[in-house]
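1. okay, here's the prediction I keep looking at, along with the sequence it came from:
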Amino acid sequence: MSLLLPELPAGPLSRLRWALADGLTVTLRGLLHLRREPGTVISGLLFPVMMVLMFGYLFGGAMQVPGGGGYREFLIPGMFVMTMVFGMGESVAAVAADKNRGVTSRFRTMPMAPSAVLVGRCVTDMIHSVLGLAVLFGVGLLMGWQAHGTTAATLSAVGLLLLLRFALTWVGIYLGLLMKGPEGITVVQTLEFPVGFLTSAFVAPATMPGWLGALAEWNPLSSTVAATRELFQNPGWDGDSWIAQHATTMAVLWPLVLTVVFFPLAVNRYRHLTR
């Protein structure tokens, strides 16, 4: 008895509806997995909270903010960015788990839109990131942090954070498709810390050795940190380099560059996975 497969839709609109429906199905699958693993979700949400409490209360008294101002208001926008960075490791782990268990290969043999798996993963991670950002916003408010800018400026800052997360999601998806074992995932998650700390998130690059400060300034994360501080009207670091003076512009350009590079890499890697 032959297996009858459903006829693939013809026409651009029908294919678009097909892709959206399949992408929604994969997204719902990802959200169901999050609901069935509350321990993983809670630990992922609480880790940034622990970090901000540790730096805000244990180390904050010894920190000096360039130009004056409270260290907690200086810190919180940096921790928003770090939360977006930590989410990349979760993307790597989820994609690698599906690939190594054969789930991704099974999806590729099914009559579903080729984009559904990657888009569904991306949407799931973005929803999780919004939740994590909301939790950290609440913690920041309880610690005395405030967004002093206008509502439009605050929403723009949130948009920049989510734009960064969107770009890092595609970096994570690509790396997850490359991973062949837990060792690689551990390496990626470990590298999040030096990459995240080598920024202006916790201290001003001016306090670092010259060459290290230059690296911190040109770290794409630093642009988002500086831009969100400016939009929130929180204390920041006014560097005199070109990259520091154009932080908001670069907070848009850096994520776009990362997306342009890693989105096609992820799609190509997915298409050429061994079944």
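-> Now that the structure is in, tell me what you want to look at.
2. drop to CA atoms for contacts and neighbour counts, all remaining ones
-> OK.
3. which residue sits closest to D238 in space, ignoring its chain neighbours?
-> Distance criterion CA to CA, 6 or more residues apart in numbering; nearest residue to D238, sequence neighbours excluded, is A244 at 7.0 Å.
4. hmm, the one you found is touching L221, no?
-> No. Between A244 and L221 there is no contact, the gap being 11.8 Å when judged by CA atoms under 8 Å.
5. higher neighbour count, the two?
-> Set A244 next to L221 and count neighbours by other CA atoms under 10 Å: L221 wins out with 28 against 18.
6. now for whichever strand or helix holds C122, which elements pack on it?
-> Using DSSP states H and E, C122 sits within helix 116-142. Secondary-structure packing of helix 116-142 (3 or more CA pairs under 8 Å, 6 or more residues apart in numbering; DSSP states H and E): helix 12-36, helix 38-53, helix 71-100, helix 151-178.
7. and of those, who's closest to I185?
-> When the helices and strands packed on helix 116-142 are compared by CA to CA, helix 71-100 sits nearest I185, at 6.2 Å.
8. other SSEs contacting that closest one?
-> Under the contact definition 3+ CA pairs under 8 Å, 6+ apart, helix 71-100 sits against helix 38-53, helix 116-142, helix 151-178, helix 182-197, helix 220-232.
9. any idea how far it is from the chain center?
-> Helix 71-100 sits 5 Å away from the centroid of its parent chain (CA atoms, centre = their mean, to the nearest Å).
10. try this one next to it:
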Amino acid sequence: MATAGLGTSRGLRWLLSDLSVITARNLRRLVRVPTMIAFATVQPVLFVLLFTYVFGGAIRPPGVDKYVDFLLPGIFVLAIAFGASQTGVAIADDLATGMIDRFRALPMTRSAVLAGRTAADAVRNLFVLLLMTGVGHAIGFRFHAGIPAATGALGLALLIGVAFSWINALVGLLVRDAEAAGLVGLMPVIVLVFTSSTFVPVATMPGWLQAFAKINPVTVTVDALRALVLGGPTADHVWQALAWITGLLLVTVPTAVLRYRHTTAA
């Protein structure tokens, strides 16, 4: 029993060590590529400003004084979902250049390659969320339910970002081409975001579209974030969002790990 416990502890230390190395490698890669820095900073700021000032004068959601308070929870999900496409691009690029084969030749935990990529994405997403919150605050956005709810909103947004990252990691492994992985990763996001409550209340949509929008995971997550931002009943919204996120992770994480092992097999 003691030997088994020692082995488990040692394996966990190796996993955490490998995870930290791969995470640091991906973060350095982000910092050293100007286009990736621009994608992680300029695009989210443009999302906040453009959608607020373009739609803000025409849309008046019921029960909300400022459109930016209604909009920003949706923009959180939009920016994170768009940014997650870079996960698929990076994984496909590492496959094409043989980098993953080099990782495989090293004495390291194989799942650390994918987990390190998604962990780096989580760090990037935290920066993006804080950046958008700061820009939003400058143009009138406020968290109306207090600091604990605000923290919960950011945490929930990070969780949906982890789910999107694993989805795109799987896409990159399946497609194996960086350009194609980026396109495949973005197409479902565009459909889901624009058929959700991201920009407008679901009640304003045609009846046939409402049926889909109400069960859309983006709608469920955005509504949970919105409840945490604006205040009011939050438990049902948050649990539904967590259920969606958990379900996505239960499917994509083991599938991506298995695909990774198959894809890089000699």
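-> Perfect, thanks for sending it. Every value quoted in this text rests on a predicted model; they were computed, and no experiment measured them.
11. what's the TM-score here?
-> TM-score for the superposed chains, counting by TM-score structural alignment, normalised by the length of the second structure: 0.91, backed by 259 aligned residues with a CA RMSD of 2.0 Å.
12. so how far is I173 of the first structure from the aligned residue in the first structure for W239 of the second structure?
-> Aligning on TM-score structural alignment places W239 of the second structure opposite T249 in the first structure. With distances taken as CA to CA, to the nearest Å, T249 of the first structure is found 26 Å from I173 of the first structure.
13. neighbour count: the two, which is higher?
-> For T249 of the first structure versus I173, neighbours defined as other CA under 10 Å are more numerous around I173 (29 against 13).
14. give the closest residue to the alignment partner in the second structure of the more buried one in space, chain neighbours not counted.
-> Using TM-score structural alignment, the equivalent of I173 of the first structure in the second structure is A169. Spatial nearest neighbour of A169 of the second structure, chain neighbours left out: G88 (4.8 Å); criterion: CA to CA, 6+ apart.
15. per the alignment, the one you found corresponds to what in the first structure?
-> Using TM-score structural alignment, G88 of the second structure pairs with V92 in the first structure.
16. just to check, E179 of the second structure is in contact with V89?
-> Yes. The pair E179 of the second structure / V89 is scored as a contact, 6.7 Å apart, by CA under 8 Å.
17. quick one, which of these two is more surrounded?
-> Between E179 of the second structure and V89, counted using other CA under 10 Å, the more crowded position is V89 (27 against 16).
18. the more buried one against G182, yeah?
-> Yes. Applying CA under 8 Å as the test, V89 of the second structure and G182 come out as touching, 5.5 Å apart.
19. distance of T83 of the first structure from M63 of the first structure?
-> As judged by CA to CA, T83 of the first structure and M63 of the first structure stand 21 Å apart.
20. please read the previous query as pertaining to T248 of the first structure.
-> From T248 of the first structure to M63 of the first structure the distance is 25 Å (CA to CA).
21. between those two, who's got more neighbours?
-> Of the pair T248 of the first structure and M63, T248 is the one with more neighbours under other CA under 10 Å, namely 20 against 14.
22. check contacts around the equivalent of T198 of the second structure over in the first structure.
-> In the first structure, T198 of the second structure lines up with A201, judged by TM-score structural alignment. Residues near A201 of the first structure by CA atoms under 8 Å, 6 or more residues apart in numbering: 75, 77-79, 81-82, 222, 225.
23. next, give me the two most distant ones among those residues.
-> For the contacts of A201 of the first structure, with distances taken as CA to CA, the pair at the greatest spread is L75 and S222 (12.5 Å).
24. what does A38 of the second structure align to in the first structure?
-> By TM-score structural alignment, A38 of the second structure lines up with I42.
25. how many neighbours does that match have?
-> The burial count assigned to I42 of the first structure is 12, neighbours taken as other CA under 10 Å.
26. same check on M54 of the first structure?
-> M54 of the first structure has 12 nearby residues by other CA under 10 Å.
27. do Y67 of the second structure as well
-> Applying other CA under 10 Å, we find 23 residues neighbouring Y67 of the second structure.
28. which residue packs closest to it, ignoring adjacent ones?
-> Of all residues not flanking Y67 of the second structure in the chain, G56 sits nearest, at 5.6 Å (CA to CA, 6+ apart).
29. ok, now V130 of the first structure?
-> Spatial nearest neighbour of V130 of the first structure, chain neighbours left out: L162 (7.7 Å); criterion: CA to CA, 6+ apart.
30. what lines up with that neighbour in the second structure?
-> Residue correspondence to the second structure (TM-score structural alignment): L162 of the first structure is matched to L158.
31. ok, L142 of the first structure next?
-> Aligned partner of L142 of the first structure by TM-score structural alignment: A138.
32. could you check how far its match is from V229 of the second structure?
-> A138 of the second structure sits 16 Å away from V229 of the second structure, taking CA to CA as the criterion.
33. now do V222 of the second structure
-> 10 Å.
34. which neighbours do the two share?
-> Both V222 of the second structure and V229 are contacted by P73, under the criterion CA under 8 Å, 6+ apart.
35. those two: who's more crowded?
-> Remark: of V222 of the second structure and V229, V222 carries more neighbours, 32 against 27, as counted by other CA under 10 Å.
36. quick one, what contacts the counterpart of that one in the first structure?
-> Counting by TM-score structural alignment, V222 of the second structure lines up with V225 in the first structure. By CA under 8 Å, 6+ apart, V225 of the first structure lies in contact with 77-78, 81, 200-201.
37. wait, A204 of the first structure sits on Q64?
-> No. Contact between A204 of the first structure and Q64 fails when scored by CA under 8 Å: they sit 9.4 Å apart.
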